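Visitor: dropping the sequence and predicted coords here.
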Amino acid sequence: MVGKEIRRWICAALLYEGGPATVVRLAQLIPGHPEPHHVSQQIYELKKVGLVEKIGVGAGGKPTWRLQDRFVSTNEITEMIPQIERAAREKVALYSDRDAVRTEILECLREPAPPPGQKPVLSKQEILSRCRSAVSEHEVSQILAELVADGRLIAEGSGAKRRYWAAKNMQLSLCSLIQIPEVPIFQDEKTIRARFAEGKAARRRSAIGGAVTATFDRRGNCLELVINKEFLNGR
């Protein structure tokens, strides 16, 4: 459903309501039940041309909207009302279980196991198609952004070319590190440093009360691990 079509349905839904309605209510009334995010975008387009106005708040503190007096209905708008009446009787979920979607996103980027030296790389649309709990594409976009910010996923590109993949595990085992002979170890009076690779630091994470700090590049590769001797000695 394109923007112009959604705008017509918004006007018909507000006419059907006969009074103020929230974006969520309008999404429930429009056949096909577009995402509230898309309805919100189009209602602001209608506000720009003076066909609707915001007049207060409704359930959950969400803004309510109504038709302006200058709005003039058409036969096309009137003929939409019976479809809105049917849509109003449907039970529909407009929002996702975000925890379930988050789990499904991480799972689909781990499975199936990729060939050695490769990693699962997916677009947002591919991820969306694999998340059974996802209701809203906008919510999937928000959750992907959260996972990238948390360092759980790596993203590159923009728009339709943006791709996501799982970051490497950032919880490193000290026992595993000391068994890797090619990792150079540097030590001074205060710290022990394990240098894994050269690169530009993009993120640091600490553990054990600040005793251990790991530095990562933007792809999630660990560049360096620093152990603070003073913290370990109980200072």
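Guide: That came through, no problem. Numbering: from 1, shown residues only.
Visitor: can we go C-alpha only for contacts and neighbour counts from here?
Guide: Noted.
Visitor: quick one, strands of the protein?
Guide: With DSSP state E, the ranges of strands along the chain come out as 21-22, 52-57, 63-67, 122-123, 153-156, 163-166, 185-187, 191-195, 203-207, 212-216, 222-228.
Visitor: for the fourth one, packing partners?
Guide: Contacting strand 122-123 under the criterion 3 or more C-alpha pairs under 8 Å, 6 or more residues apart in numbering; DSSP states H and E are the following elements: strand 163-166.
Visitor: once you drop chain neighbours, what's closest to F186?
Guide: Spatial nearest neighbour of F186, excluding adjacent residues (C-alpha to C-alpha, 6 or more residues apart in numbering): R193 at 4.9 Å.
Visitor: any idea how far F216 is from that neighbour?
Guide: From R193 over to F216 the distance is 14 Å, taken as C-alpha to C-alpha, to the nearest Å.
Visitor: and those two? Which one has more around it.
Guide: F216 (22 against 19; other C-alpha atoms under 10 Å).
Visitor: is it true that that one touches S206?
Guide: No - with contact defined as C-alpha atoms under 8 Å, F216 does not reach S206; the gap is 11.4 Å.
Visitor: next up, a second structure to put side by side with the first:
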Amino acid sequence: MAFTPIAPVLRSLFIIIIMASGLALSESAKIFTVVNYCKETIWPAITNGENFTGGGFALKQGESAVYTAPPGWHGRIWGRTGCNFDKNGNGKCETGSCGTLLNCTSPGSPPTSIAEFTLGVTDFYDVSLVDGFNLPIVVNPSNGKGNCSTVGCDGDLRLNCPPELQAKDDGKVIACRSACDVFDTDEYCCRGMFGNPVTCLPTNYSRSFKQFCPAAYSFAYDDPTSIVTCTGADYTVSFCGSR
């Protein structure tokens, strides 16, 4: 079974929503597969690329999307929850909104779990919880050379979120906010005198994120244990999947 995504075909990035694999693509293409293992419909988004306009689409439980990224693409992929869009792609989401559009042209609003990519001769990628957490997300490279580790957070941090960081809707915890988002201080936000890797250190909140999600960024300068490199890989981005 196959169906057409709501969003239009992007200028430098095409997206086809599929229920199973089997799509023939060029061997030279950089292939990304986005999979929804969650028990609910989510609305993945793709943005912040220099040479494409962004995108967004719906994935029901068990569905996947395949797309090819242009050479040198860098940007982010994240999931939105609790969305309601009309036939023109206008609406809103409980978490991860990029304004009122299904087809994102700007980053999502925190709290949001984010997969970040910079593609080149060597690819750099990571999963970041610096802006908080709204969905488990895992990045798994395939057929690459180098480190090529699987990164991300496959546990549901919403179930272990400190009370003061909880984002709720009708009494239900829908996301876990970052300490920067809640308290807006230089220390938690790694700015001002804390805007460098010497003075911006882990806090109790970022340590709790790191303990629960050791293969994801927990604060701005969490590079040594979070960013990974790989050459010649394709990538699967799984929501609610396993590392």
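Guide: Thanks, I have it. Treat the numbers as computed from the prediction; the structure is a model and nothing was measured.
Visitor: after superposition, what's the TM-score here?
Guide: The pair, once superposed, lands on a TM-score of 0.26 when counted by TM-score structural alignment, normalised by the length of the first structure; 102 aligned residues with a C-alpha RMSD of 5.9 Å.
Visitor: re earlier: any common contacting residues for R193 and F216 of the first structure?
Guide: E224 (C-alpha atoms under 8 Å, 6 or more residues apart in numbering).
Visitor: looking at the second structure, which helix is longest?
Guide: helix 204-212 (DSSP state H).
Visitor: list the buried ones in it?
Guide: 205-206, 208-210, 212 (16 or more other C-alpha atoms under 10 Å).
Visitor: now render the residues you listed as CSV, adding distance to I114 of the second structure.
Guide: Output for those, formatted as CSV (distance: C-alpha to C-alpha, whole Å):
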residue, distance to I114 of the second structure
Y205, 18
S206, 16
S208, 18
F209, 14
K210, 15
F212, 16
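Visitor: one step back: out of the strands of the first structure, deepest packed?
Guide: Among those, strand 21-22 has the highest mean neighbour count (mean count of other C-alpha atoms under 10 Å), at a mean of 24.
Visitor: if you count contacts, what does the longest helix of the second structure end up packed against?
Guide: Helix 204-212 of the second structure packs on no helix or strand, going by 3+ C-alpha pairs under 8 Å, 6+ apart.
Visitor: so after that helix, what's the next helix or strand?
Guide: Proceeding N to C from helix 204-212 of the second structure, the next assigned helix or strand is strand 228-230, under DSSP states H and E.
Visitor: what's that next one packed up against?
Guide: The helices and strands touching strand 228-230 of the second structure, judged by 3+ C-alpha pairs under 8 Å, 6+ apart, are strand 123-128.
Visitor: what comes up buried for the helix or strand just after the strand it packs on?
Guide: Next along the chain after strand 123-128 of the second structure, taking DSSP H and E as the criterion, comes strand 137-142. Residues of strand 137-142 of the second structure classed as buried: 137-141 (neighbour count, 16+ other C-alpha under 10 Å).
Visitor: what helices and strands are in contact with strand 137-142 of the second structure?
Guide: Partner elements for strand 137-142 of the second structure (3+ C-alpha pairs under 8 Å, 6+ apart): strand 114-118, strand 123-128, strand 151-153, strand 234-239.
Visitor: return the angle between stretch directions for the second one and strand 234-239.
Guide: Read that as strand 123-128 of the second structure. 10 degrees (axes from the mean of the first three to the mean of the last three C-alpha atoms, to 10 degrees).
Visitor: strand 123-128 of the second structure to strand 114-118, inter-axis angle?
Guide: Using the same axes, to 10 degrees: strand 123-128 of the second structure against strand 114-118 is 160 degrees.
Visitor: now do strand 123-128 of the second structure against strand 137-142: the angle between them, please.
Guide: 160 degrees.
Visitor: helices along the first structure, start to end?
Guide: 3-17, 23-29, 36-48, 75-88, 98-108, 124-130, 137-149, 174-177, 229-232.
Visitor: any chance of the ones you listed in JSON lines, plus mean neighbour count and distance to I185 of the first structure?
Guide: JSON lines is the format used below for the helices of the first structure (neighbours: other C-alpha atoms under 10 Å; distance: least, C-alpha to C-alpha, whole Å):
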{"stretch": "helix 3-17", "mean neighbour count": "19", "distance to I185 of the first structure": "59"}
{"stretch": "helix 23-29", "mean neighbour count": "24", "distance to I185 of the first structure": "57"}
{"stretch": "helix 36-48", "mean neighbour count": "17", "distance to I185 of the first structure": "51"}
{"stretch": "helix 75-88", "mean neighbour count": "15", "distance to I185 of the first structure": "66"}
{"stretch": "helix 98-108", "mean neighbour count": "17", "distance to I185 of the first structure": "33"}
{"stretch": "helix 124-130", "mean neighbour count": "16", "distance to I185 of the first structure": "40"}
{"stretch": "helix 137-149", "mean neighbour count": "16", "distance to I185 of the first structure": "30"}
{"stretch": "helix 174-177", "mean neighbour count": "10", "distance to I185 of the first structure": "10"}
{"stretch": "helix 229-232", "mean neighbour count": "14", "distance to I185 of the first structure": "14"}
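Visitor: adding distance to V57 of the first structure, write the ones you listed out as TSV.
Guide: Formatted as TSV, the helices of the first structure follow (distance: least, C-alpha to C-alpha, whole Å):
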stretch	distance to V57 of the first structure
helix 3-17	15
helix 23-29	11
helix 36-48	14
helix 75-88	21
helix 98-108	25
helix 124-130	32
helix 137-149	23
helix 174-177	54
helix 229-232	52
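Visitor: among those, which is nearest Q187 of the first structure?
Guide: helix 229-232 (9.8 Å; C-alpha to C-alpha).
Visitor: picking that back up, from the buried residues of helix 204-212 of the second structure, pick the one nearest I174 of the second structure.
Guide: Nearest member of those to I174 of the second structure, counting by C-alpha to C-alpha, is F209, at 16.3 Å.
Visitor: ok, the closest one to I16 of the second structure distance?
Guide: Distance from F209 of the second structure to I16 of the second structure, by C-alpha to C-alpha: 34 Å.
Visitor: for C189 of the second structure, same thing?
Guide: Distance of C189 of the second structure to I16 of the second structure, given as C-alpha to C-alpha: 37 Å.
Visitor: how about the buried residues of helix 204-212 of the second structure, which pair is most distant?
Guide: That would be Y205 and F212, which, of those, are the farthest apart (C-alpha to C-alpha) at 11.0 Å.
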